[in-house]
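Asker: Let's see this in three dimensions:
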Amino acid sequence: MSKFVRASKYRHAYGSNTKKDQCYDSLKISRNAWDTNLVKANPLFISVNLEAGGGGAFAVIPHATVGKLDNIPVFNGHSAAVLDTDFNPFNDHIIASAAEDCKVMVWKIPEGGLTENVSTPLITFGQHGRKVGHVLFHPTADNVLASASADFTIKLWDISKGAEKIELTGHGEIIQSITWNYDGSLLATACKDKKIRVYDVRTNKVVQETNGHQGVKGSRVVWMGNSGKLTSTGFSRSSDRQVFVWDTANLAEPIKQENIDTASGMLMPYFDGDTNILFLAGKGDGNIRYYEWADDEKGLYYLSEYKSADPQRGLGFLPKRALNVAECEVARAYKVHTTMVEPIPFKVPRKSDQFQADLFPETPGAEPSLTADEFFAGKTAPPKLISLEHGFQPIAIKEFVTSAPAPAPEQGIRTPQNEREYHEAYNHLRRENEELKNSLASKEARIRQLEAQLSGLKV
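Answerer: The predicted structure follows:
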């Protein structure tokens, strides 16, 4: 990747550490091995996947609630580890979660944040057959949510109706990453079968497919704003960390292909479509590299690198509309440590205290361009853009209305409290598993018997 530095207004952008008392400390962050960022952010809150005995939990923390956070209230409705969360971009008090219990849940965040544990979601989707690793809201249509599961499918939900609308098929292995394009008409995926696919989601057609990174480790993909290009990160056959840039008009070969280094951690990419800056943060590294994309022969230009001795387990970015433009903050990352989440602001040094219009072009706002019904009917629209000249403007709290039936609270489920109870629960589940296997074998034998009878009738 080119280290030649051309003239750029982001040439001197720098990231800075945050003092520990201004971080979110003393968190029991999830130790699950699933490849996820562990943290997401919206203009009011951050969400963090937590370690929870006997179930799954995640915390939603207001930005101002910093310092040591012992025994904070959590969302704990999942019965297995939470793997991913995502905030609704058009309602700052709605969040979706995905977990190993094969369920997707949608939650309402009280004004000001949680004051007590919440175990009953607004909506539960349980149609996936295996654990759900990713959830991602649509960038322009209201109340449209995508979820990717280890059953090799992606489902699109209308959360306002509590209904599954579309199922995307065609993957032969675990889906490792999903990303919407600028207007949400296409969805790109990176898969364990080493292929990158681009779906027309409303027709369930793979419009482009190509061989991606050929290493045995994981891969990720992100859409590069409104450019019609994709960035993917992964590993070569010799375990070099790679970055590819693809033109979605033709995915036969990447238009840019670079080896970064030989470290072992997955590269987590984030592309800022407003500034054309690509951030690359390696899991287990302390560094965050960032590059500027230009549509020329060189493509990616190295800008700088944020360096830290503390390795990162995950990384999330704040939406552009919530940045501190008065201090020329062009990005803000949330870095996951072992027990802490640290905000890292990236700023461009400017002497003037006037609004720097060249640093902050219009950016997607908090108003959807489409309703869910319009999107699923085939309509497409770009995001509605807003100016950041007057700084962050919090949106009014929106009442979320859904016609989905309220989930019934689960009865008779109690987390074991000691070794004897865990032993009893294990034996109970083992017996239940054996009974289910016997029942399944009996039903399969009956099905074969009926198929034989049906074949005889046809003859």
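
Asker: contacts and neighbour counts: CA atoms only from here.
Answerer: OK.

Asker: Spatially nearest residue to residue 306 (excluding sequence neighbours)?
Answerer: Nearest residue to residue 306, sequence neighbours excluded (CA to CA, 6 or more residues apart in numbering): residue 288, at 5.0 Å.

Asker: can you pull the contacts of the one you found?
Answerer: Contacts for residue 288 (CA atoms under 8 Å, 6 or more residues apart in numbering) come out as 279-282, 305-307.

Asker: To compare with the earlier structure, here is another sequence to fold:
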Amino acid sequence: MSRRVVRQSKFRHVFGQPVKADQMYEDIRVSKVTWDSGFCAVNPKFVAIIVESGGGGAFMVLPLHKTGRVDKNIPLVTGHTAPVLDIDWCPHNDNVLASASEDTTVMVWQIPDYIPTRNMTEPVVTLEGHSKRVGILTWHPTARNILLSAGGDNVIILWNVGTGEALLTLDDLHTDLIYNVCWNYNGSLFVTTCKDKHLRIIDPRKRLVVAKNFEEPIALQEMDTSNGVLLPFYDPDSSIVYLCGKGDSSIRYFEITDEAPYVHYLSTYSSKEPQRGMGYMPKRGLDVSKCEIARFYKLHERKCEPITMTVPRKSDLFQDDLYPDTPGPEPALEADEWLSGKDAEPILISLRDGYVPVKNRELKVTKKNILDSRPPVGPRRSQSTCDTNFSRSAFEELLEEIKSLRQTVQAHEKRISDLENKLCQFTNGTD
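Answerer: Okay, the predicted model is just below:
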């Protein structure tokens, strides 16, 4: 008599659940553009969502704590002249986000920690080099300021955002539309999928395809019979891959191991409403006190709904086996080091005490004409105070003006107080 042996795994009982209603984002006009990106990007500070916009392209940026109903007049990021197709947060600076558009440009934005009072229209840098729409963006995982873009012209460009210039242009490796691009762990290679039904592993510095046309898959997993787009998210710390069907209402997750059959089905999270897009939180943005191993931001018709994936544990202690050291926000290389052929593993951080996002760090741009258009990093001020080339006399003059204004305010406060006292006496005298 045979007995079925259940495979042992600490992730076998992972379960997904939505957050409470007051922790969702509501009244969001999610973009209706027919493109296969996730339309959403998140990091430990913000959630960014591509939205409908008349006369161009736009996306909104919300602090993670700013949940609930979104004001219909909330300021947007509106620099593009055509619909935005993809957005991606910089892994080394939580205030820097890149956007790609049908207007053939890529823009990089410095997002302030405060909520602006008006639309943001001036990016830190605009990257121009594609001849058709740009639909794919992904930052280098270990090198500072390197951004990859892929467009409808079948061209991949690697940019140095710090100088606003193209480092590498790969225009002869794909024969058709590029569907997706993903870096490997240390950023030495990246993989692409293409409409020509080929998957390519590319060494960008050698401008070569180092692997293509895999003859036999290691494992084959049939998902379903629908023709919707699958958005894959892979967590190297847990070796779990999450497959989110765009237009579907489920998230399927599998554990990848080095033992046959290599791909092990874990479970499926299902909800009532189909998802129009999906954002995936980096590991350092999770709540380790609740044994949260993944968090998704699911876009519905008018709503963004966070979904948490949790391993059930009774202990309140830090779970070392669930949270190995994970890539942190510090880059391991500079752009010129990587371009010269150097590779480095990500700089890891521990999540034992939870991750606290660092303060707003400016994107360093070395080209003078780009630097001139950089948005302010503090609260909105008058034009005179935005000038970084203050003289000593101008600074002292400003201090005197502030002192004078303070005295004026104090005088008005005293006058108002006296009038209130007289009014009170007059009222008492007439009763």
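
Asker: from the contacts of residue 288 of the first structure, which would you call buried?
Answerer: Buried residues within these, counting neighbours by 16 or more other CA atoms under 10 Å: 279-282, 305-306.

Asker: tell me what the longest helix along the second structure is packed against?
Answerer: Assignment by DSSP state H gives helix 392-430 as the longest helix of the second structure. Judged by 3 or more CA pairs under 8 Å, 6 or more residues apart in numbering; DSSP states H and E, helix 392-430 of the second structure is in contact with no other helix or strand.

Asker: circling back: could you look up the SS state of the equivalent of the residue nearest to residue 306 of the first structure over in the second structure?
Answerer: Residue 288 of the first structure maps onto residue 251 in the second structure when the alignment is built from TM-score structural alignment. When classified by DSSP: H, G, I helix; E, B strand; the rest coil, residue 251 of the second structure comes out as strand.

Asker: Quick check: the gap between residue 251 of the second structure and residue 284 of the second structure.
Answerer: Separation of residue 251 of the second structure from residue 284 of the second structure (CA to CA, to the nearest Å): 21 Å.

Asker: and what of residue 404 of the second structure?
Answerer: Residue 404 of the second structure is 47 Å from residue 284 of the second structure, by CA to CA.

Asker: any idea which helix or strand carries the equivalent of residue 177 of the first structure over in the second structure?
Answerer: Using TM-score structural alignment, the partner of residue 177 of the first structure in the second structure is residue 180. Using DSSP states H and E, residue 180 of the second structure maps to strand 178-183.

Asker: Which other helices and strands does whichever helix or strand comes after that strand contact?
Answerer: Sequence order places strand 190-194 as the next helix or strand after strand 178-183 of the second structure, per DSSP H and E. In terms of contacts (3+ CA pairs under 8 Å, 6+ apart), strand 190-194 of the second structure is packed against strand 178-183, strand 199-203.

Asker: out of those, nearest to residue 333 of the second structure?
Answerer: strand 178-183 (15.2 Å; CA to CA).

Asker: average gap between that closest one and the first structure?
Answerer: Average distance, strand 178-183 of the second structure versus aligned residues of the first structure after superposition (mean CA distance after the TM-score superposition for the first structure): 0.4 Å.

Asker: for the counterpart of residue 141 of the second structure in the first structure, what are its contacts?
Answerer: When the first structure is aligned by TM-score structural alignment, residue 141 of the second structure is paired with residue 139. Residue 139 of the first structure sits next to 89, 180, 182-184, 383 when contact means CA under 8 Å, 6+ apart.

Asker: any idea how far residue 139 of the first structure is from residue 18 of the first structure?
Answerer: Plainly put, residue 139 of the first structure is 30 Å away from residue 18 of the first structure if you go by CA to CA.

Asker: ok, now residue 114 of the first structure?
Answerer: For residue 114 of the first structure relative to residue 18 of the first structure (CA to CA), the value is 25 Å.

Asker: cool, and residue 65 of the first structure?
Answerer: Residue 65 of the first structure is 14 Å from residue 18 of the first structure, by CA to CA.
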